[in-house]
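Student: Sequence first, predicted coordinates after that:
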Amino acid sequence: MTNVAMNPITEDDIANFLVHTPDFFERHAELLSTVKLTSPHNHRSISLQERQAEMMREKIRALELRMMDMMRHGTENEVLIERMQRWVKTLLMTSNARDLPHTIADHIQHDFMVPQVAIKVWGVREDFKIEPFAQSVIDPIKDFAASLTTPYVGINNNFDAVQWLADPAAAQSVAFIALRATRPEDTPQTAAEQPVIGLLVLASPDPQRYYEGMGTTIIERMGDLASAALSHLR
């Protein structure tokens, strides 16, 4: 009995032979046009050369899609940076501290196209306690805000703070950003350890606008900047 009969050639043996014998198809060039494969696109028989051409077109198409995606994200990032810069500039140019909460909320709503925005601040100086932004803050809301080490994003589960919005019933998804008494030297980690001084509420009628697991880097930075601006109220 021969060794071949005892150990039949497997597909792996053939593949290994072809990989390690690169000149095989040079010696048998006619096979390139006679070997037939099944196309994954229309399931018809095609030559090896045609399949290689298909695979190359697929790679080119994948690269084109990736490039288009990178360009789209680049454009979106530029727009986002421009909006953030405009918002920060507005905060810096707000000379009256009393106007800051309204300015923060109003420009988030318009510059970032958020359907509804509300903000409340507590622990303010005596002369600011009569302002609307310092009213109607119950202890459960303060406790909820203090529990947020990162923004809450997701479905509106009838949160108390949603009642601050002009149309609470329209808020299907929400983002809650705790505002803290941050210091200039704070890092994102140490800032999260500072006392909570307020809560920023973003809301949308779209249930998917704010969802669990989404990226929150931008709204976290927004909260940091708003917190810094509101230091003038303390």
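Tutor: Nice, thanks for sending it over. Residues are numbered from 1 along each chain as shown.
Student: CA only for contacts and neighbour counts going forward, please
Tutor: OK.
Student: Would you tell me which helix is longest in the chain?
Tutor: When the chain is parsed with DSSP state H, its longest helix is helix 48-92.
Student: Going along the chain, name the strands of the chain.
Tutor: 36-38, 45-47, 116-121, 152-155, 173-180, 196-204 (DSSP state E).
Student: packing partners for the fourth one?
Tutor: Going back to what we said before, that points to strand 152-155. strand 173-180 (3 or more C-alpha pairs under 8 Å, 6 or more residues apart in numbering; DSSP states H and E).
Student: dump the residue contacts of His110.
Tutor: With contacts defined as C-alpha atoms under 8 Å, 6 or more residues apart in numbering, His110 has no neighbours.
Student: try it against this one:
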Amino acid sequence: MKTEDVAHYLVNHPDFFNEYADLLNDLQIPHPHQNNVVSLHERQAIALRDKNKVLQDKLLELISFGEENDAISEKMHRLTIALLTAYNFDDFLNGLQYCLREDFAIPYFVMRIWGLDLENKDYDEFAETSEDVHAIAASLNQPYCGNHVADGIKALFAENGEHLQSFSMIPLNTTRPIGLLVLASPEIERFYADMGTLHLKRLGELISASIARHSLTVDNPSQNHDQHPIDGQPV
């Protein structure tokens, strides 16, 4: 008789232990974690404790995820307030850079913006970028996270590029691509391929809206704020 036959018989004969009730006390079963035997009742108690431990671990994991999401949401809220209250483009950049560096602890980040009709190009963010970088930004439907990026992306970090191991590329869009935000870290696991990108996507949308809001005020803060920030048409 095979063990499968015994298991099949017991499943199909649930009254077996009613007829042989003494077996429940007499059966000795190997302990799952030690080199001794236990009764069936003890074995069931151990199984319940193990199941409870698994459920507790899952609960703690969910609580940890919830606390992590709450912390990220709080940081995103502070960033939103900083960008909403920015009077001009300088305030916008200062608020963004402070939050990325201090709140999100991102050691390296670069932002490039293009395609806006602005006379003042003195900001590093408006430095000329290659068509390859433009094409990469246009190809991203959502943020990319991983260890491999094009040489043109690494070049944005100048001499720091060779030390960086993981990256997140976040497209900036209004009605069209207007830029790219690249976050980077020397830690290979900081931005990994399977990580969630919901908060990164929201970060890109928030920054894009803020850039659109300030695009006319970069050159002249006194310009009419009732105009559309991209094409100059009334809202």
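Tutor: Structure's in. What do you need? This is a predicted model, so every value here is computed, not measured.
Student: what TM-score comes out when they're superposed?
Tutor: In this superposition the chains share a TM-score of 0.82, using TM-score structural alignment, normalised by the length of the first structure; 214 aligned residues with a C-alpha RMSD of 2.2 Å.
Student: quick revisit: tabulate the strands of the first structure (CSV), appending distance to Asp139 of the first structure and mean neighbour count.
Tutor: Converted to CSV, those look like this (distance: least, C-alpha to C-alpha, whole Å; neighbours: other C-alpha atoms under 10 Å):
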stretch, distance to Asp139 of the first structure, mean neighbour count
strand 36-38, 68, 15
strand 45-47, 72, 15
strand 116-121, 13, 24
strand 152-155, 18, 20
strand 173-180, 14, 26
strand 196-204, 12, 24
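Student: coming back round to it: residues in the second structure aligned with the longest helix of the first structure?
Tutor: Using TM-score structural alignment, helix 48-92 of the first structure corresponds to residues 40-84 of the second structure.
Student: average gap between that stretch and the first structure?
Tutor: Compared with the first structure after fitting, stretch 40-84 of the second structure deviates on average by 0.9 Å (mean C-alpha distance after the TM-score superposition for the first structure).
Student: for that stretch, the distance to its chain's centre please.
Tutor: Centroid separation for stretch 40-84 of the second structure versus its chain: 17 Å, with C-alpha atoms, centre = their mean, to the nearest Å.
Student: what does stretch 101-112 of the second structure give?
Tutor: Mean-position distance between stretch 101-112 of the second structure and its chain equals 14 Å (C-alpha atoms, centre = their mean).
Student: what does stretch 191-206 of the second structure give?
Tutor: In terms of C-alpha atoms, centre = their mean, the gap separating the centre of stretch 191-206 of the second structure from the centre of its chain is 5 Å.
Student: What residues in the first structure pair up with that stretch?
Tutor: Using TM-score structural alignment, stretch 191-206 of the second structure pairs with 210-225 in the first structure.
Student: May I see the buried residues of the matching stretch?
Tutor: The neighbour-count check on stretch 210-225 of the first structure (16 or more other C-alpha atoms under 10 Å) flags Tyr210, Thr216, Ile219, Glu220, Met222, Gly223, Asp224, Leu225 as buried.
Student: Run through the residues that contact Ala138 of the second structure.
Tutor: Counting by C-alpha under 8 Å, 6+ apart, the residues that Ala138 of the second structure touches are Pro171, Pro177.
Student: Equivalent analysis for Pro186 of the second structure, please.
Tutor: Applying C-alpha under 8 Å, 6+ apart to Pro186 of the second structure gives the contacts His163, Leu164, Gln165, Ser166.
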